[in-house]
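predicted model follows, preceded by the sequence.
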Amino acid sequence: MKSVGAGSEQAAREDLAAAYRLIARFGMDDLIHTHVSARLPAEPDLLLINRYGDLFREVSPESLLVIDHDGNQVRGTQAPVNTAGVVIHTAIHAARPDAMCVAHTHTVAGVAVSCLEEGLLPLNQTALLFHGRLSYHAFEGIALDRDEQARLVADLGANNAMILRNHGLLTVGRTVGEAFSLMYGLEQACRIQLAAQASGARLLMPPESVQARTAGQYAADPDGSAELEWLALRRLADMPF
């Protein structure tokens, strides 16, 4: 997705709240756990994140909290913030100036693939979106310790998607829409892989040359599909479910 210029805090709130509701709609939420964060356009050292205790389908632009990189809520009525969310998200936002949004999930498919030694396989078109662009981070326990942050950032590197071993999925976007789109794609790739493996049949892998070519086609996005996708998803987020 093409990066867009800096917008208002309200626009960031609306996009981020939509991402939360879309994660719930597509079955990628985990009760009140996991998190999506967005950098404030005019205040890059501050982040928007959900109020710990809200279901993702309940998140609204107004309910989002503003926190600093130490996890302190800097304005508004004080509310709980998930410690693991602070540790994971502030580390990536601080290290990656391009990280306008960071998404993290604990889906059945994502966690299952994170537990497989081979990780994500290049089995299909969707998985090839991540060919050569997917990182892995070893499980160290619940992400409550700030000394894990340096290793988390080092493992992510310049990539925009990472599988947290024995834990879940993480994506980074230059916009909220990009982070969500990558998360949706990574989740779908995991679901497809598990379905193929469950068949018990031999798995057919595309040749390496085709894998690389497909990844390049995704990166070029000649039809501007990423922008169109987010516009459509924003409309979906506002529909009742």
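Perfect, thanks for sending it.

hey, let's count contacts and neighbours off CA atoms from now on
OK.

distance from the chain centre to the longest helix belonging to the chain, please.
In the chain, with assignment by DSSP state H, the single longest helix is helix 176-198. Offset of helix 176-198 from its chain centre (C-alpha atoms, centre = their mean, to the nearest Å): 11 Å.

other SSEs contacting it?
helix 9-25, strand 101-105, helix 108-114, strand 168-173, helix 225-237 (3 or more C-alpha pairs under 8 Å, 6 or more residues apart in numbering; DSSP states H and E).

go with 10 Å
Helices and strands touching helix 176-198, by 3 or more C-alpha pairs under 10 Å, 6 or more residues apart in numbering; DSSP states H and E, are helix 9-25, strand 35-40, strand 101-105, helix 108-114, strand 161-164, strand 168-173, helix 225-237.

relative to Val59, which of these is closest?
Val59 lies closest to helix 9-25 among the helices and strands packed on helix 176-198, at 5.6 Å (C-alpha to C-alpha).

try this one next to it:
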Amino acid sequence: MNPFAEHFSTMTKSMLVLVGPDGYVSPHGAQLPINMAGFHIHSAIHKARPDVHAAAHCHSLHGKAWSVFGRSIDIMTQDSCLFHENIAVYQNFGGIVLAQEEGENIAKALGPKAKTCILQNHGLLTLGKTVDEAVYLFAALDRQCKVQLLAEAAAANGIPKTVISKEDAEFTAKTIQWWENVYVNFQPEYKLLLKETNGDFLL
């Protein structure tokens, strides 16, 4: 896990904390404090979903704004097909996740297949077979929440929305949802990060 009270932009590999399923920090990683709310969410997901190797969660601006509606996004752009039948909504905001049960409830909302989730009044959560997949899905979902907010604003002024048909969404999703494809799509961002930081985050 990432340590508590450390900005994402200053995070390095050596700062990552290895945490056991009981919540105790292992001596084989950084000896730094962790966010217990994050632990309850991540640990419950890893227990429920052995296919998941990485999870990404934070309170991003557009994801947080769209989450207040407690509903999914519309499949209305090609990019949004990434989330066709691949997104859950957890509608039971119970405050900061300080109990194991809340993490388990979020894992149940995700079910056996969904890799993305909107946490009502909270933010976004994405999963992946790799860190690359989880991070790409998170950024893509946050962008799609921004698109949704813009589209809703336009629709409120009488401009009708056109959503993609289920048939076309399924066809597109079969191509763009494959985890290896998502991994590849993240590589330009990874290469840019390497260049901008001289790889300092790998220290």
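Structure received. This is a predicted model, so every value here is computed, not measured.

TM-score them against each other, please.
Here the TM-score for the pair of chains, by TM-score structural alignment, normalised by the length of structure 2, is 0.86; 191 aligned residues with a C-alpha RMSD of 1.9 Å.

including distance to Ile67 of structure 1 and mean neighbour count, could the helices and strands packed on helix 176-198 of structure 1 go into a markdown table?
Below are these laid out as a markdown table (distance: least, C-alpha to C-alpha, whole Å; neighbours: other C-alpha atoms under 10 Å):
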| stretch | distance to Ile67 of structure 1 | mean neighbour count |
| --- | --- | --- |
| helix 9-25 | 13 | 22 |
| strand 35-40 | 10 | 28 |
| strand 101-105 | 14 | 27 |
| helix 108-114 | 28 | 22 |
| strand 161-164 | 24 | 26 |
| strand 168-173 | 18 | 26 |
| helix 225-237 | 24 | 15 |
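
quick check: chain neighbours aside, which residue is closest to the spatially most central residue of structure 2?
For structure 2, the residue nearest the mean C-alpha position is Thr126 (2.4 Å; C-alpha atoms, centre = their mean). Distances taken as C-alpha to C-alpha, 6 or more residues apart in numbering place Thr116 nearest to Thr126 of structure 2, at 4.3 Å, with adjacent residues excluded.

mind checking how far the aligned residue in structure 1 for the one you found is from Cys101 of structure 1?
Aligning on TM-score structural alignment places Thr116 of structure 2 opposite Ala161 in structure 1. According to C-alpha to C-alpha, to the nearest Å, Ala161 of structure 1 stands 12 Å off from Cys101 of structure 1.

what's the average distance of the longest helix of structure 1 to structure 2?
Its matched residues in structure 2 lie on average 1.1 Å from helix 176-198 of structure 1 after superposition (mean C-alpha distance after the TM-score superposition for structure 1).

which residue numbers in structure 2 go with that helix?
The alignment places helix 176-198 of structure 1 over residues 131-153 of structure 2 (TM-score structural alignment).

got the buried residues for that stretch?
Buried residues in stretch 131-153 of structure 2, counted by 16 or more other C-alpha atoms under 10 Å: 131-149, 151.

and stretch 61-69 of structure 1, by the same measure?
Quick answer for stretch 61-69 of structure 1 (16+ other C-alpha under 10 Å): Pro61, Ser63, Leu64, Leu65, Val66, Ile67, Asp68, His69.

now the helices and strands packed on helix 176-198 of structure 1 as a markdown table including distance to Ala201 of structure 1?
Putting those into a markdown table (distance: least, C-alpha to C-alpha, whole Å) gives the following:
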| stretch | distance to Ala201 of structure 1 |
| --- | --- |
| helix 9-25 | 31 |
| strand 35-40 | 36 |
| strand 101-105 | 29 |
| helix 108-114 | 18 |
| strand 161-164 | 25 |
| strand 168-173 | 26 |
| helix 225-237 | 33 |
